[in-house]
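Novice: Next input, structure requested:
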Amino acid sequence: MTRTSPPALVTTRHSWHLVAEHVLAAGQFAASGTVRLRPHPGGLATTAGVGGRQLAVVGDRLVVTDGGTRHQHPLTTLGRAAEDAGVALGLRGSYAPATVPDPDAPLPVDAAAAHRLAGWYALGDTALRRLTAGLGAPAEPVLWPEHLDLALTVDAVNLGVSPGDDATPEPYLYVGPHEGPTSGDPFWNAPFGALVGADRIRTPDDAVAAFSAGRDRALTDRSRT
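Specialist: Sure, this is the predicted structure:
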């Protein structure tokens, strides 16, 4: 993956997080009752849509697609993004948002950081689909706006990719058994299970191998209890 400075990555991730929760998920939940988002070329997007429109964040732009019409708007402030999307600002009625919907919050985006995050989601999406197809149970990963992670669950084990967070600023892959770490195996290196930094995951095949190893460990440990 392309290297980017930690400040640029954190700033870009936060801007995307604000829009994901308080514009995309907010508008979609009000219209369709779901907060589920998805990866999109260059960023992330709604799934069910908003009144026939699909909303996406692509780099430093908000993209609104209505039928055959596609409009792009620069990301400037959160309030302006909601206005451009035609939605009421702020996620309400679902989970307690992880970010604060300040309409004047600026939305700076670094091009290299955005490219890196979008590529990480694309890699994770390919790997998760490939893994579940190989298990005979194809599944569609979900990009959850609360933590901005792309994930699914297999055999009571959460598998996903994160763009980073307060505890781990760099993107990472994770394996999280529902019951938490299942043994004293050093593989379980996080309170929720295990994480693998994106610098160790170069291809979808690398990610599939990491997911498979974590799932197998969880199932083996579970069978011994």
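Novice: alpha carbons only for contacts and neighbour counts from here, please
Specialist: Will do.
Novice: was I right about residue 205 contacting residue 129?
Specialist: No: with contacts counted by Cα atoms under 8 Å, residue 205 stays clear of residue 129, the gap being 11.4 Å.
Novice: One more sequence to fold, the one below, so I can look at both together:
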Amino acid sequence: MDQESAAASGPDQYILATTRGRLHGIAECLLAGPQRRAGGGLALRVTPSGFATTGEPALRLDGTDLVLDESRRVAVGGTFGDLAELLGVEFGAPAGEYPDGSNEGSADDASLDPASARLIEAWFRLADAALRVMAPEVNPILWPEHFDVAILLDDTSYGASAGDSFHATPYAYVSSGQHGDSEFWNAPFGALRDYTQMGSIAELVAFWRAGQALLTARG
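Specialist: Next up, the predicted model:
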């Protein structure tokens, strides 16, 4: 599903938010948590069909399935604890790393709405591709704590979120403590644009570079 089609279909906000929270829980507690406990870092990566760990164990979300080491495939459903048991991993967020997160528990329902999952996964794919155009020398990271894909350039974050309590639908952002007060800066942390305004790689890159230019002009 491309961004224009997703916008036209008008996803149900409750269903979208529910699926976003569950995808966040998968990223944080079924991928990043096990990776961290195995001695790795927090960073995840966007893939053509979802997202994955960057180290061991080799876990990835493939659409609405979870895959371990390319040998075990589990359809997302039931509780988070059920999925952890089927995958053979310990459920839970990386311990002591950050104050915020998905707030999903092992007994919570992990079922995904396929259309909402496709929308969010497509948004991350588009943003990942655009970030690689924005800064080819930097690898975008999918961060499990805030569930966004981003890069850091000169102490400024350029990225895309699946949505959160501040802005319910997916959005692109420029986050900087040095932003000014022009109309471009429309959020407390900097600037954001809803996914419905960002339907292509070129539009995303143009937005991020506009923020970068404004910050550079401020010195």
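Novice: Quick check: TM-score for this pair?
Specialist: Superposed pair, TM-score by TM-score structural alignment, normalised by the length of the second structure: 0.91. Supporting alignment: 211 aligned residues with a Cα RMSD of 1.5 Å.
Novice: Tell me which of residue 205 and residue 129 of the first structure has more neighbours.
Specialist: residue 129 (18 against 15; other Cα atoms under 10 Å).
Novice: Matching the more buried one against the second structure, which residue comes up?
Specialist: Aligned by TM-score structural alignment, residue 129 of the first structure pairs with residue 132 of the second structure.
Novice: Any buried residues in the strand or helix carrying that match, and which?
Specialist: When elements are assigned from DSSP states H and E, residue 132 of the second structure belongs to helix 114-134. The neighbour-count check on helix 114-134 of the second structure (16 or more other Cα atoms under 10 Å) flags 116-132, 134 as buried.
Novice: try stretch 89-104 of the second structure
Specialist: The neighbour-count check on stretch 89-104 of the second structure (16+ other Cα under 10 Å) flags 89, 90, 91, 92, 93, 94, 101, 102, 104 as buried.
Novice: And those, which two are furthest apart?
Specialist: 89 and 101 (19.2 Å; Cα to Cα).
Novice: And the helices in the second structure?
Specialist: 3-9, 13-25, 33-37, 80-87, 114-134, 201-218 (DSSP state H).
Novice: can you tell me what part of the first structure the shortest one aligns to?
Specialist: Spelled out, that is helix 33-37 of the second structure. Under TM-score structural alignment, the match for helix 33-37 of the second structure is residues 26-30.
Novice: next one: the fourth one
Specialist: Helix 80-87 of the second structure corresponds to residues 78-85 in the first structure, going by TM-score structural alignment.
Novice: which residues make contact with the matching stretch from outside it?
Specialist: 18-19, 22-23, 55, 62, 64, 73, 75, 88-89, 101-107 (Cα atoms under 8 Å, 6 or more residues apart in numbering).
Novice: Now the residue nearest in space to the middle of the first structure. Nearest residue, chain neighbours left out?
Specialist: For the first structure, residue 149 is the residue whose C-alpha lies nearest the centre (Cα atoms, centre = their mean; 3.0 Å). Spatial nearest neighbour of residue 149 of the first structure, excluding adjacent residues (Cα to Cα, 6 or more residues apart in numbering): residue 162 at 4.5 Å.
Novice: That neighbour: neighbouring residues, count only.
Specialist: For residue 162 of the first structure, using other Cα under 10 Å, the count is 25.
Novice: again, but for residue 183 of the second structure
Specialist: Neighbours of residue 183 of the second structure using other Cα under 10 Å come to 8.
Novice: Roughly how far does the counterpart of it in the first structure sit from residue 194 of the first structure?
Specialist: Aligned counterpart of residue 183 of the second structure in the first structure: residue 186 (TM-score structural alignment). According to Cα to Cα, to the nearest Å, residue 186 of the first structure and residue 194 of the first structure sit 9 Å apart.
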